[in-house]
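Engineer: Sequence and predicted structure are below.
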Amino acid sequence: MATNVFIDGAAGTTGLEIHERLAGRDAFEVTVLDDAQRKDTGARAEALDAADIAILCLPDDAAREAVTLLGESADTRIIDASSAHRTAQGWTYGFPELVGRKSIANATRVSNPGCYPTGFLALLAPLIRARLLPANAPYSVNAVSGFSGGGNAMIERYENDRGIAFRTYGLDLAHKHLPEMQQQAGLEFPPVFAPSVIPAYRGMLVEVPLSLAAMRHSTSAGKIMAALQEYYADTPLVRVHDSLPAELLVRRDEPANDGLDLYVAVSPDETQVRLIATLDNLGKGASGAAVQSLNLMTGQPETEGLVLPDN
């Protein structure tokens, strides 16, 4: 019997891409509401209750409302693509490579990671856990994203104003991704986060610079590379590259991709390192991650329906 999946918020960017990844898959019967019903509380409550799994592609407040509409006693399992529950008690963080596939498979409440935190945590969390890097260091993260990460309003802004070449934001140093970055990496302090948007529809580059000499910690660039390669050796969607190209690009016409690529750049004297992740903010950073969790929760092959990276 097919699993009934209700996409609440199917008209948004993330919901549309999830729907595309589920199209034609016999394992799922996908429910979406039309324009006349999608803001009707009663219709949403009914669809949520009838679903085996609901995927919430909503603003944070609406996602919290959806959980309330469902109620504590409902059997419906939830994947929340918003940031509403990423640090909430009782929710499983939807990053299988970090929390374990069994944790996702057995969860009733899964919160999708943020796009920026996906790159940051993929780089840093395994190294903190292995004690190759200290949990109390003052980390920073620099990142650029395609404008689709800002939703329909940001997409409209960039498509209507071709003069925008670069946008940096989060200047109050209180970005909503910081709590999940700190919690999931196990850091004593939140990182200094410098996010920016570029005039490309999709794609993302996340970088964590490290001064190994200043840390005075017993580690090396070679140990960092080896640890990341070992950690992700058996993961189908995360690749740790042995070699580093002369440059890493985010193209204006970046194709969809549900993979995650990690690089380690090292200074000649090996005292400085740049940890770099590249990903699709709409793929492994959003819709692809939700479908990966959905696959695990329903016993489907982990990468079924995903856009796999080229070898």
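Structural biologist: Arrived safely. Residues are numbered from 1 along each chain as shown.

Engineer: going forward, measure contacts and count neighbours with C-alpha atoms only.
Structural biologist: Will do.

Engineer: what's around Val240, how many residues?
Structural biologist: Val240 sits with 20 neighbouring residues when counted by other CA atoms under 10 Å.

Engineer: List the residues that contact the residue lying closest to Asp26 once chain neighbours are set aside.
Structural biologist: In this structure, Asp26 finds its nearest non-sequential neighbour in Ala2, 6.7 Å apart by CA to CA, 6 or more residues apart in numbering. By CA atoms under 8 Å, 6 or more residues apart in numbering, the contact list for Ala2 reads Asp26, Ala27, Phe28, Glu29.

Engineer: So the third one sits against Ile7, correct?
Structural biologist: No. Contact between Phe28 and Ile7 fails when scored by CA atoms under 8 Å: they sit 11.7 Å apart.

Engineer: Which one of these two is surrounded by more residues?
Structural biologist: Ile7 (27 against 18).

Engineer: and that one, what is it in contact with?
Structural biologist: Gly15, His19, Val30, Thr31, Val32, Ala54, Ile55, Leu56, Cys57.

Engineer: out of everything not next to it in sequence, what's closest to the fifth one?
Structural biologist: Which is Val32. Ile7 (5.6 Å).

Engineer: and that neighbour, what element?
Structural biologist: strand 3-8 (DSSP states H and E).

Engineer: For that strand, list every residue counted as buried.
Structural biologist: Using 16 or more other CA atoms under 10 Å as the test for burial, strand 3-8 gives Asn4, Val5, Phe6, Ile7, Asp8.

Engineer: separation between the second one and Pro113?
Structural biologist: Spelled out, that is Val5. Distance, Val5 to Pro113, by CA to CA, to the nearest Å: 20 Å.

Engineer: Could I get the buried residue list for stretch 10-23?
Structural biologist: Buried-residue list, stretch 10-23, by 16+ other CA under 10 Å: Ala10, Ala11, Thr13, Thr14, Gly15, Glu17, Ile18, His19, Arg21, Leu22.

Engineer: Kindly report the same for stretch 172-190.
Structural biologist: So stretch 172-190, judged by 16+ other CA under 10 Å, has buried residues His177, Leu178, Pro179, Glu180, Met181, Gln182, Gln184, Ala185, Gly186, Leu187, Phe189, Pro190.

Engineer: likewise stretch 28-44?
Structural biologist: Phe28, Glu29, Val30, Thr31, Val32, Leu33, Arg38, Arg44.

Engineer: Please apply the same query to stretch 230-240.
Structural biologist: Buried, per 16+ other CA under 10 Å, within stretch 230-240: Tyr231, Tyr232, Leu237, Val238, Arg239, Val240.

Engineer: try it against this one:
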Amino acid sequence: MTHSVFIDGAAGTTGLEIAERLKGRSEFTLITLDDAQRKDANARREALNDADVAILCLPDEAAIEAIELLDPASGTRVIDASSAHRTAENWCYGFPELNGRERVADARRVSNPGCYPTGFLALIAPLVRKGLLPADWPYTVHAVSGFSGGGKGLIERFEIFEPSPAFRAYGLAMGHKHLPEMQAHAQLTHPPVFSPAVVDAYRGMVVEVPLALGLIDGAVDAGALLEALERFYEGSPIVRVHPDFGLPVELLVKPDAPARDDMELFVFASPDRSQARLMATLDNLGKGASGAAVQNLNLLCGLPETAGLHLPIA
């Protein structure tokens, strides 16, 4: 069976990477619009309603407008890569490892997770669910990303500098748009303090949650956190938990890193285990965006979850 797919916003970074992962796959037929048609509401409406699956790679307001163009009778299923519907009712949060593959496969509306929340939630949500970490703890998130995650505007700001800045801290006014999904899907009482930054690399991401374990009621042990994460992701073809404390000695974001759709999780601990650093590495354009969209698309269409993804050879 062939599934028709329309990428609304196909000319953007996320859309281009999704199309690259679908290239040569006989299970899909892409519905495409030329440059003029992309700005024509009628042409977009027709493409959206003709598709078996529409993938929205749009700013939030445009994604909301795209949903309004859909005829409920069309049967089109949607994957929204914007942040518009990540905490909305009647939308499935498209993180299969957390919410279940069956739930994603059965959904009509799937909201793709944000890149930073993907790393944060992968680390924290399973541990809060198990009761190893408290829901009301004042969590802090430090993260750096390749500049491609900021879209065309940020890409241009990096490219016009000679040389480009090595580090750019942002979100300094607080209230980052990723915070609601971090709080909601980790089931936290308070939003975390989020410190994002971008570096002079096109892709790649490190997300860190530092923990003062000695101050948490119940004397949480770093070994228990690592074991719980290993069990939670056991058998996952995409998320891998590094089994050793203290290794590797560095986590890098490389300027020439290739595309990847997996994610690695680490638990580092002080010698007395009173402090820990939970860390995730991923590609902000892979598991943090386009790779996750293709993973969700595969599930919606009843196909192997990892088909078309860039994964390390086992």
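Structural biologist: Good, I have the coordinates. Worth saying up front: this structure is predicted, and the values here are computed from it rather than measured.

Engineer: that older thread, quick check: the farthest pair among the buried residues of stretch 230-240 of structure 1?
Structural biologist: Tyr231 and Leu237 (12.6 Å; CA to CA).

Engineer: TSV for the buried residues of strand 3-8 of structure 1, including distance to Val291 of structure 1?
Structural biologist: Formatted as TSV, these follow (distance: CA to CA, whole Å):
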residue	distance to Val291 of structure 1
Asn4	14
Val5	11
Phe6	13
Ile7	11
Asp8	14
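
Engineer: Name the nearest of the contacts of Ala2 of structure 1 relative to Thr168 of structure 1.
Structural biologist: Nearest to Thr168 of structure 1 among these, with distances taken as CA to CA, is Phe28, at 39.7 Å.

Engineer: Now distance to Glu270 of structure 1 and secondary structure too, for the contacts of Ala2 of structure 1, in CSV please.
Structural biologist: As requested, the contacts of Ala2 of structure 1 are exported to CSV (distance: CA to CA, whole Å; DSSP: H, G, I helix; E, B strand; the rest coil):
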residue, distance to Glu270 of structure 1, secondary structure
Asp26, 51, coil
Ala27, 50, coil
Phe28, 50, strand
Glu29, 53, strand
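
Engineer: In structure 2, which of those still touch?
Structural biologist: Counting by both residues aligned by TM-score structural alignment, their matches' CA atoms under 8 Å, these that remain in contact in structure 2 are Asp26, Ala27, Phe28, Glu29.

Engineer: which residue ranges form the helices in the stretch 201-311 of structure 1?
Structural biologist: 212-215, 221-231, 288-297 (DSSP state H, counting those that start in this stretch).

Engineer: Between the ones you listed, which one is closest to Ala130 of structure 1.
Structural biologist: Checked against CA to CA, the stretch from the helices of the stretch 201-311 of structure 1 lying closest is helix 221-231, at 8.0 Å.

Engineer: Which residues does that closest one contact?
Structural biologist: Under CA under 8 Å, 6+ apart, the answer for helix 221-231 of structure 1 is Leu123, Pro126, Leu127, Ala130, Leu132, Val240, Val264, Val266, Glu270, Thr271, Val273.

Engineer: element containing the third one, please.
Structural biologist: Using DSSP H and E, the secondary-structure element containing Leu127 of structure 1 is helix 115-129.

Engineer: and the buried residues of stretch 230-240 of structure 1 as JSON lines, adding distance to Gln300 of structure 1?
Structural biologist: JSON lines is the format used below for those (distance: CA to CA, whole Å):
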{"residue": "Tyr231", "distance to Gln300 of structure 1": "23"}
{"residue": "Tyr232", "distance to Gln300 of structure 1": "21"}
{"residue": "Leu237", "distance to Gln300 of structure 1": "15"}
{"residue": "Val238", "distance to Gln300 of structure 1": "19"}
{"residue": "Arg239", "distance to Gln300 of structure 1": "22"}
{"residue": "Val240", "distance to Gln300 of structure 1": "25"}
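
Engineer: Go through those and flag which are in strands.
Structural biologist: Of the buried residues of stretch 230-240 of structure 1, the ones assigned to strands by DSSP state E are Val238, Arg239, Val240.

Engineer: From Leu252 of structure 2, how far out is Leu127 of structure 2?
Structural biologist: 25 Å.

Engineer: cool, Glu27 of structure 2 as well?
Structural biologist: Glu27 of structure 2 is 36 Å from Leu252 of structure 2, by CA to CA.

Engineer: between the two, who's got more neighbours?
Structural biologist: Neighbours per residue (other CA under 10 Å) separate Glu27 of structure 2 from Leu252, with Glu27 holding more: 13 against 10.

Engineer: ok, that one touching His3?
Structural biologist: Yes. Assessed by CA under 8 Å, Glu27 of structure 2 is found in contact with His3 at 6.1 Å.

Engineer: which non-adjacent residue is nearest Lys287 of structure 2?
Structural biologist: Closest to Lys287 of structure 2 by CA to CA, 6+ apart is Asp261, at 4.7 Å.

Engineer: And for the residue mapped onto the one you found from structure 1, the neighbour number?
Structural biologist: Counting by TM-score structural alignment, Asp261 of structure 2 corresponds to Asp258 in structure 1. Counted with other CA under 10 Å, the neighbours of Asp258 of structure 1 add up to 25.

Engineer: and if you look at Leu282 of structure 1?
Structural biologist: Counted with other CA under 10 Å, Leu282 of structure 1 comes out at 25.

Engineer: what do we get in structure 2 for it?
Structural biologist: Checking TM-score structural alignment: Leu282 of structure 1 goes with Leu285.

Engineer: and the helices of the stretch 201-311 of structure 1, which is most packed in?
Structural biologist: helix 288-297 (a mean of 25; mean count of other CA atoms under 10 Å).

Engineer: which residues touch the nearest residue to Pro134 of structure 2 once chain neighbours are set aside?
Structural biologist: Nearest-residue entry for Pro134 of structure 2: Val128, 6.0 Å, with adjacent residues in sequence omitted and distances by CA to CA, 6+ apart. Contacts of Val128 of structure 2 were listed using CA under 8 Å, 6+ apart, and they are Pro134, Ala135, Ala186, Gln187.

Engineer: same deal with Ile124 of structure 2?
Structural biologist: Applying CA under 8 Å, 6+ apart, the residues near Ile124 of structure 2 are Leu133, Ala186.

Engineer: Could you rerun that using 10 Å?
Structural biologist: Ile124 of structure 2 makes contact with 132-135, 139, 182, 185-188, 209, 225, 229, 278, according to CA atoms under 10 Å, 6 or more residues apart in numbering.
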